[in-house]
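S.K.: Quick one, fold the following:
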Amino acid sequence: MDENKNWLVYLLQCANNALYCGITNDINKRLRQHHGDIVGGAKYTRANAPCTLVYQEQAKDRSTALKREHEIKSMSRDEKLTLLKFSHKL
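M.R.: The predicted model follows:
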């Protein structure tokens, strides 16, 4: 992944209702990977497909995106749902 592209932190809601958090600089490619259309997605999302993009936020660089991903992954499910509730709908 290229350091100079815009980075996103995103949340997917999987078929089993789980929330999956990740980062990318190419959301369309990453979603195709998660759905198993192309190589590279997480086993978890492929096993629990379909997954729907429910949240995304921009980060200034990869390092910032990784830090925010860690913050979100550290949240409880209820905290993640609150984040979704007060964010803009996709």
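S.K.: C-alpha from now on. contacts and neighbour counts both.
M.R.: Noted.
S.K.: what's the distance between the residue minimising distance to the centre of the chain and residue 34?
M.R.: By CA atoms, centre = their mean, the chain has its centre lying nearest to residue 10, at 2.8 Å. Plainly put, residue 10 is 12 Å away from residue 34 if you go by CA to CA, to the nearest Å.
S.K.: State whether the residue nearest to the centre of the chain is indeed within a strand.
M.R.: Yes - remark: residue 10 belongs to a strand, assigned using DSSP: H, G, I helix; E, B strand; the rest coil.
S.K.: Is it correct that it is in contact with residue 19?
M.R.: No - counting by CA atoms under 8 Å, residue 10 does not reach residue 19; the two are 9.9 Å apart.
S.K.: Could I get the buried residue list for the top helix by length along the chain?
M.R.: As assigned by DSSP state H, the longest helix anywhere in the chain is helix 62-74. Residues of helix 62-74 classed as buried by neighbour count (16 or more other CA atoms under 10 Å): 62, 65, 66, 68, 69, 72, 73.
S.K.: here's the other one to compare against:
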Amino acid sequence: MVNKYYMYVLLCGDNSLYGGFTNNLQQRLLKHQSGKGAKYTRSHLPVKMIYYESFENKGDALKAEYAFKHQPRNQKIKYLLNNGVNGKLFR
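M.R.: Now for the predicted structure:
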């Protein structure tokens, strides 16, 4: 069985964006939504997963997460729009 790794993006209650990494999207989203996820998302509830990308390699997923997190907001939005996320989410 091949493990999958994911870089994902959450839209937070204050309209901020949070990028993360996991090997189980459903479980990680439930952690974030229950307030038991990352420190950042605990104080920015509710959260909604708006994007994810899968990787065969853990290192590649971590690199994608790092790259996303170190972009200014306008570049993050541009990346998401270029990857099929509905632009109405950012209005």
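S.K.: and the residue of structure 1 most remote from its centre, what is it in contact with?
M.R.: When distances are taken from the C-alpha mean of structure 1, residue 4 lies farthest, 19.2 Å away, according to CA atoms, centre = their mean. Listed by CA atoms under 8 Å, 6 or more residues apart in numbering, the contact partners of residue 4 of structure 1 are residue 61.
S.K.: how does it look with 7 Å?
M.R.: By CA atoms under 7 Å, 6 or more residues apart in numbering, the contact list for residue 4 of structure 1 is empty.
S.K.: can you check residue 76 of structure 2 too?
M.R.: Shown in contact with residue 76 of structure 2 (CA under 7 Å, 6+ apart): residue 68.
S.K.: what's the matching residue for it over in structure 1?
M.R.: Alignment note: residue 76 of structure 2 maps to residue 80 in structure 1; criterion TM-score structural alignment.
S.K.: helix or strand for that match, which one?
M.R.: helix 77-85 (DSSP states H and E).
S.K.: can you check residue 19 of structure 2 too?
M.R.: Assigned by DSSP H and E, residue 19 of structure 2 belongs to strand 17-22.
S.K.: Structure 1: matching residues for that strand?
M.R.: Using TM-score structural alignment, strand 17-22 of structure 2 pairs with 19-24 in structure 1.
S.K.: contacting residues for the residue lying closest to residue 28 of structure 2 once chain neighbours are set aside?
M.R.: In space, and not counting its chain neighbours, residue 28 of structure 2 is closest to residue 22: 6.8 Å by CA to CA, 6 or more residues apart in numbering. By CA under 7 Å, 6+ apart, residue 22 of structure 2 lies in contact with 5, 6, 7, 28.
S.K.: ok, so of those, who is nearest residue 41 of structure 2?
M.R.: Ranked by distance to residue 41 of structure 2 (CA to CA), these are led by residue 28 at 11.7 Å.
S.K.: Looks to me like that closest one is in a helix.
M.R.: Yes - the assignment for residue 28 of structure 2 is a helix, going by three-state DSSP.
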